[in-house]
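Engineer: pasted the sequence and its predicted model underneath.
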Amino acid sequence: MRMSPASLPRRVAAEFIGTSALVAVVVGSGIRADSLSQDIGVRLLANAAASALGLGLLIALIGPLSGAHFNPVVTLSEWWSRRSGRAGGREVLAYIAAQLAGAVTGALLAEAMFGRTPGAWATEPRAALHLLLGEAVATAGLVLVVQGLRHIGRPALAPVAVAGYIGAAIWFTSSGSFANPAATVGRAFSDSFTGIAPASVPAFAAAQLLGMLLGMVLAGVLYGTRGASGEPNAADARRTG
């Protein structure tokens, strides 16, 4: 039995709630890991595992409602690949606004859950060139996975494939694979293991947008520019980190 397409307000609400939950998982697991171990490897492993598991569950739960983007680069790449027109442009703006608001809400919620004062700015600088390169690579890979699943008609694999990719990219990229401008903004509100200093946010976001373009180019090279072989609707669950 298929679900009826959700209205735009419901889809926007799903993006807000999903992005809030995702950032709360990422930031909260980072705070917890930081309090339990001083070993950077243990902290990274705990954060990566929690982030991947949380992302996969959220994609499975919210994908049928909004597509489970949780990420402006996913929303923009999907819009561009579908050429949605004016109505699609309004949806893109609504999605991105919900994702940004949700990311900040999730970070503040995580801080409050651990008895920390919400709203403290992060102090971890992440503007070094090698980190920006890592972030561009991480985002390009994410977009390629999302576009690839759509082109091969396997959107049902998204909860496992996207979550698995993000979990791996947290380890194999120098940046820790934020791969998500909304989550990057949210993480600026947490002075913790997963935070990013506000001054580093614009450069990180620029690297993510560059990575999005690279991912789209790679998808075009591999799969061409024709439509996907799967169902072109919001139920095909696209995501982020």
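Structural biologist: That came through fine. Note that the structure is predicted; figures quoted are calculated from it, not measured.
Engineer: can we go C-alpha only for contacts and neighbour counts from here?
Structural biologist: Will do.
Engineer: can you show me the helices along this protein?
Structural biologist: For the chain, applying DSSP state H gives helices covering 8-36, 40-66, 72-82, 85-113, 129-151, 158-172, 181-187, 201-223.
Engineer: where's residue 152 relative to residue 11, distance?
Structural biologist: To residue 11, residue 152 is 25 Å away according to Cα to Cα, to the nearest Å.
Engineer: looking at those two, which one has more neighbours?
Structural biologist: residue 11 (24 against 13; other Cα atoms under 10 Å).
Engineer: now do residue 219 against residue 146, distance only.
Structural biologist: Computed with Cα to Cα, the distance linking residue 219 and residue 146 is 9 Å.
Engineer: give me the more crowded residue out of these two.
Structural biologist: The neighbour comparison of residue 219 against residue 146 (other Cα under 10 Å) goes to residue 146, with 28 against 21.
Engineer: residue contacts, the residue nearest to that one when sequence neighbours are not counted?
Structural biologist: Closest residue in space to residue 146, ignoring its immediate chain neighbours: residue 238 at 6.0 Å, by Cα to Cα, 6 or more residues apart in numbering. For residue 238, the contact set (Cα atoms under 8 Å, 6 or more residues apart in numbering) comprises 59, 63, 67, 68, 69, 74, 146, 158.
Engineer: the residue nearest to the second one when sequence neighbours are not counted - how many residues pack around it?
Structural biologist: Spelled out, that is residue 63. In space, and not counting its chain neighbours, residue 63 is closest to residue 237: 4.2 Å by Cα to Cα, 6+ apart. By the criterion of other Cα under 10 Å, residue 237 has 27 neighbours.
Engineer: pasting the second one now:
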Amino acid sequence: MTPTLTRRASAEFTGTALLVAAVVGSGIAAARLSPTDIGLQLLENAIATALALGALILMFGPVSGAHFNPVVSAVDWWVGRHAGTGLTARDLAAYVPAQVTGAIAGAVLADLMFGLPAVTWSRTDRTGPNLWLAEIVATAGLVVLVFALARTGRTTAAPAAVGAYIGAAYWFTSSTSFANPAVTIGRTFTDTFAGIAPTSVPGFVAAQLAGGLVAIAALAAWYPHAGNAADAVVVPHPTRESETR
């Protein structure tokens, strides 16, 4: 990797790690602070996640775009490939492993911060057509949102808008809106409030990828020139041209 791509991949690793640490850590704290109230636990988890996501986009967006999500990165590559914008295939090959390993590191970090074993496989089964449908909806909505913001020049609103969407989707989707294959994989490494059993991962990831395809179709209908703004997803970040300067 070039120095610039290495820097961007490290930002994706760290940002995704901190995002998963926020998801898992706030789930552990919520379960301890409100042990008899599941609704309150979910509210605490959702608020902490939404606020952390917004802050992490502000922190890492100017470096890598703050994707933190293989579906966002894959769609960024796909819609930008003809316009010469967005991620290259080489970028994508660096971003996705960084996001997945970052997510795993974030779950381990959260467990250690709360005095738990570094790795305990989750036993929380999350499976069924209703949950898969929810993941399609959550992922498609997230991807369309970030591309709509980029295409219409409103990326300054991304931290608040993306955080708000994820916080709300905790509640309007039956799956509590994982909407991210890397985060899904990372959450298998913790048997806590936010965990998901490894056996449930294939269904969730397949649904998330399907959500990405739905988003591509929606963008073609609603924002046919979204690829022109792929360098600004989630927020403006180094372009192919700027790497060589």
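Structural biologist: Now that the structure is in, tell me what you want to look at. These numbers come from a predicted model, not from an experiment.
Engineer: just give the TM-score of the two.
Structural biologist: Once superposed, chain against chain, the TM-score is 0.91 (TM-score structural alignment, normalised by the length of the first structure); 231 aligned residues with a Cα RMSD of 1.8 Å.
Engineer: what residue lies at the spatial centre of the second structure?
Structural biologist: Nearest to the geometric centre of the second structure sits residue 69, at 3.8 Å (Cα atoms, centre = their mean).
Engineer: which position in the first structure pairs with it?
Structural biologist: With TM-score structural alignment as the criterion, residue 69 of the second structure lines up with residue 71 in the first structure.
Engineer: ok, its match touching residue 181?
Structural biologist: Yes. When contacts are counted by Cα atoms under 8 Å, residue 71 of the first structure is listed as touching residue 181 (6.8 Å).
Engineer: just to revisit the earlier point, most tightly surrounded among the helices of the first structure?
Structural biologist: helix 181-187 (a mean of 28; mean count of other Cα atoms under 10 Å).
Engineer: which residues sit against that one?
Structural biologist: Applying Cα under 8 Å, 6+ apart, the external contacts of helix 181-187 of the first structure come out as 19, 23, 27, 70-73, 96, 99-100, 103-107, 122, 178, 194-196, 198, 201, 204-205, 208, 241.
Engineer: the same query, at a cut-off of 7 Å, please.
Structural biologist: By Cα atoms under 7 Å, 6 or more residues apart in numbering, the list of residues contacting helix 181-187 of the first structure from outside reads 23, 71-72, 99-100, 103-104, 107, 178, 194-196, 201, 205, 208, 241.
Engineer: just stretch 110-130 of the second structure next, same as before
Structural biologist: Contacts for stretch 110-130 of the second structure (Cα under 7 Å, 6+ apart): 21, 24-25, 108, 188-192, 195-197, 200.
Engineer: circling back to that earlier point, can you put the contacts of residue 238 of the first structure in CSV and add distance to residue 223 of the first structure?
Structural biologist: Shown next, in CSV, are the contacts of residue 238 of the first structure (distance: Cα to Cα, whole Å):
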residue, distance to residue 223 of the first structure
59, 24
63, 23
67, 21
68, 23
69, 21
74, 17
146, 12
158, 18
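Engineer: report the contact partners of the residue nearest to residue 63 of the first structure.
Structural biologist: Residue 237 of the first structure makes contacts with 59, 63, 64, 67, 68, 69, 155, 158, as judged by Cα under 7 Å, 6+ apart.
Engineer: so the fourth one sits against residue 232, correct?
Structural biologist: Yep, that's residue 67 of the first structure we're talking about. No. Contact criterion Cα atoms under 7 Å: residue 67 of the first structure and residue 232 do not qualify, at 10.7 Å.
Engineer: ok, those two, which is more surrounded?
Structural biologist: residue 67 (24 against 14).
Engineer: report the contact partners of that one.
Structural biologist: 234, 235, 236, 237, 238.
Engineer: again, 8 Å this time
Structural biologist: Counted by Cα under 8 Å, 6+ apart, residue 67 of the first structure has contacts 59, 234, 235, 236, 237, 238, 239.
Engineer: same deal with residue 38 of the second structure?
Structural biologist: With Cα under 8 Å, 6+ apart, residue 38 of the second structure has these contacts: residue 31.
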